[in-house]
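**Q** Dropping a prediction and its sequence here:
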Amino acid sequence: MSDRLDELERRIDGLRAGVRTAMRAKDTATARTLRAELRAAERAWDALVTGDLPGAAPDESPDGSPDGPPGARAAGASVGGAPRGGALVTVREQVHQALTLLAAPAQPRLVAAVSEALLGGTLRGSRLTSLRRDEERSFASSPYGRPYYLCAALTDRLSPARGLLTVSTWPLERRVVGPLSPRVDFLTCAMAVARQLGADPLAALDPRALRLLARMARNIPGAAADADTADLGPPDPARVAEAAARELAVHAGRDTRDRAELAGRATSQLDDRSRLFGATTLITVARDAVVGDTVTTSGPAGDTATRGRR
């Protein structure tokens, strides 16, 4: 599978370069052909990553044209500027849309829930487990060959945070997590969901969106009108956003300072790839450096230690 992914990624990178060249030369016919091939390659990459069965893509018409019949894309109504109807976009794009709406590092389960409830997506959290590794391989083979990468949040050890997805185009201060960051990010996500529901009447009527907001409101003091009857009706999005903002104001100053310090360390200590996907941890180094009966580990400053195998 890895070899096939690498082959597809090289083809995708080559097709993108070809499209740019054709557009600069104003060769619209060639550009159109290459764009169709690019879409097909990206669909094949997505199907390979997620394990989907091969077949006609949802945005492909019976005659093979990439845009489908007139009005095909209208099936995905717009929600907050993002297309509703996740079947029209790849898994990677659905994740990017959900993270953009949340504007904070998030677990795959929350990303999938937001995509389904607010963006009409079809994501499942289990399908995202290998996505970050695939993104890292793509970056290694062609650095900055894509407009964005789905990457890891960085811990206070500058290693990848387990199960936290971010977007490479975010400022580094938003992609690192300090001691208060999990709570700050949860409140930020709750505010984003509440405001989306408040701004979109259609989403506010969707039971999935209301269930998502209700689950988040239960963990925010003052978000429900009455704690004893909080489960009897959907929470008010405006009240949830206000309660989340109140608590966020308490933690934001300290969290901002912690994240600025971590971002400064990451900038000075890590290369481009590690700033996106995290530094190798000591555990990983130890596992990969087993030689004979000894294990050699390398510390952050380059010092080494050797111990016998137990």
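**A** Perfect, thanks for sending it.

**Q** C-alpha only now, for contacts and for neighbours.
**A** Will do.

**Q** Past the helix or strand hosting residue 17, which element shows up next along the chain?
**A** Using DSSP states H and E, residue 17 sits in helix 2-24. As assigned by DSSP H and E, the chain's next helix or strand after helix 2-24 is helix 28-50.

**Q** Comparison target below:
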Amino acid sequence: MDEALDAIEREMDRLRTEIRSAAEASDGERVTELRAQLRAAQNGWDALLPGASIPTAAPALRRSMKSAREQVLETLTLIGAPATQKTIRSVHHAFFGTTLATSSLVTLRRDEERSFRSRSSPRTHVCPALAADTLRPVRSMLASSDWPLPQRLLASGSSRVNYLAMAVNLAEAAERAAGEVHADADAIHDLLQGLALNIPGLNSGKPVTPARIRTAAQRELAHLLPADQEMRDRAARAASQLGSAERLFGASVPQNTR
């Protein structure tokens, strides 16, 4: 018993060290993952503690009856900007309370392109974000075909703009989700706290609330968005000669956007 407790305590110490390092590096996604691991380790420690009552087993992670495509699209709609598969999984679990398996995303983009080209159904597709300078797909960055092309493009400053836009949208969603049975309040809190690490103005010692995250992100976004939007719009105009499939899934050869 003592050896098991000691092992868990060492693991918890390691996780706390890694969380601190990730926080100092402003790696919000890593902080969120490590906090989840720390909570699991704490639960294990509690269960082994002599004299402690045996806690009720946590329910298994639920899986949605929706397809992977539908789950990704509903999550992208919530985020409001192109996002990595890792981010999509984290956001979906927090706000929708179900697990989006990594394996289900492996072939999704290829399957979506095949479906679009076959014209089997006029539906919304999961597609890749495209690089603004080449109009080629960006690895592991997903978007919705319902979005206008500029929203699906990534220019030199788009990564930061999209991060801030996501922070604004998720902060607003967190306020709406308060009390909803399918939302994981702890996971949402950790997700927002991780996002807040990389937003200026949120280190004043005051509680980091969704409202403060939204305000701080909007403040920075107001300065960065105009230039980024101009670059995306210019690239989108240059893509007018591409076919509909290429505008969604990327050009087969690099395009000159100047």
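**A** Cool, the structure landed. Everything numeric here is computed off the predicted structure, so don't read it as measured data.

**Q** quick revisit: tell me which residues in the helix holding residue 17 of the first structure are buried?
**A** By 16 or more other C-alpha atoms under 10 Å, the buried positions in helix 2-24 of the first structure come out as 5-6, 8-13, 15-16, 18-19, 22.

**Q** Also stretch 64-75 of the second structure?
**A** So for stretch 64-75 of the second structure, counting by 16+ other C-alpha under 10 Å, buried means 68-69, 71-75.

**Q** What strand or helix carries the counterpart of residue 111 of the first structure in the second structure?
**A** When the second structure is aligned by TM-score structural alignment, residue 111 of the first structure is paired with residue 88. Residue 88 of the second structure belongs to helix 85-96 when assigned by DSSP H and E.

**Q** For that helix, enumerate the helices and strands it packs against.
**A** Counting contacts by 3 or more C-alpha pairs under 8 Å, 6 or more residues apart in numbering; DSSP states H and E, helix 85-96 of the second structure packs against helix 68-79, strand 137-144, helix 185-196.

**Q** Quick one: those as TSV, columns for distance to residue 163 of the second structure too.
**A** Shown next, in TSV, are those (distance: least, C-alpha to C-alpha, whole Å):
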stretch	distance to residue 163 of the second structure
helix 68-79	9
strand 137-144	13
helix 185-196	8
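
**Q** Out of the ones you listed, which gets nearest to residue 94 of the second structure?
**A** Smallest distance to residue 94 of the second structure across those (C-alpha to C-alpha): 5.0 Å, for helix 185-196.

**Q** now that closest one: which residue numbers in the first structure?
**A** Counting by TM-score structural alignment, helix 185-196 of the second structure corresponds to 206-217 in the first structure.

**Q** Give me the next element, helix or strand, following the helix holding residue 88 of the second structure.
**A** helix 103-106.

**Q** which position in the second structure aligns with residue 95 of the first structure?
**A** Match for residue 95 of the first structure (TM-score structural alignment): residue 72.

**Q** quick one, what contacts that match?
**A** Each residue near residue 72 of the second structure by C-alpha atoms under 8 Å, 6 or more residues apart in numbering is listed here: 88, 92, 126.

**Q** How many residues are close by the second one?
**A** Summarising burial for residue 92 of the second structure: neighbours were counted as other C-alpha atoms under 10 Å, giving 22.
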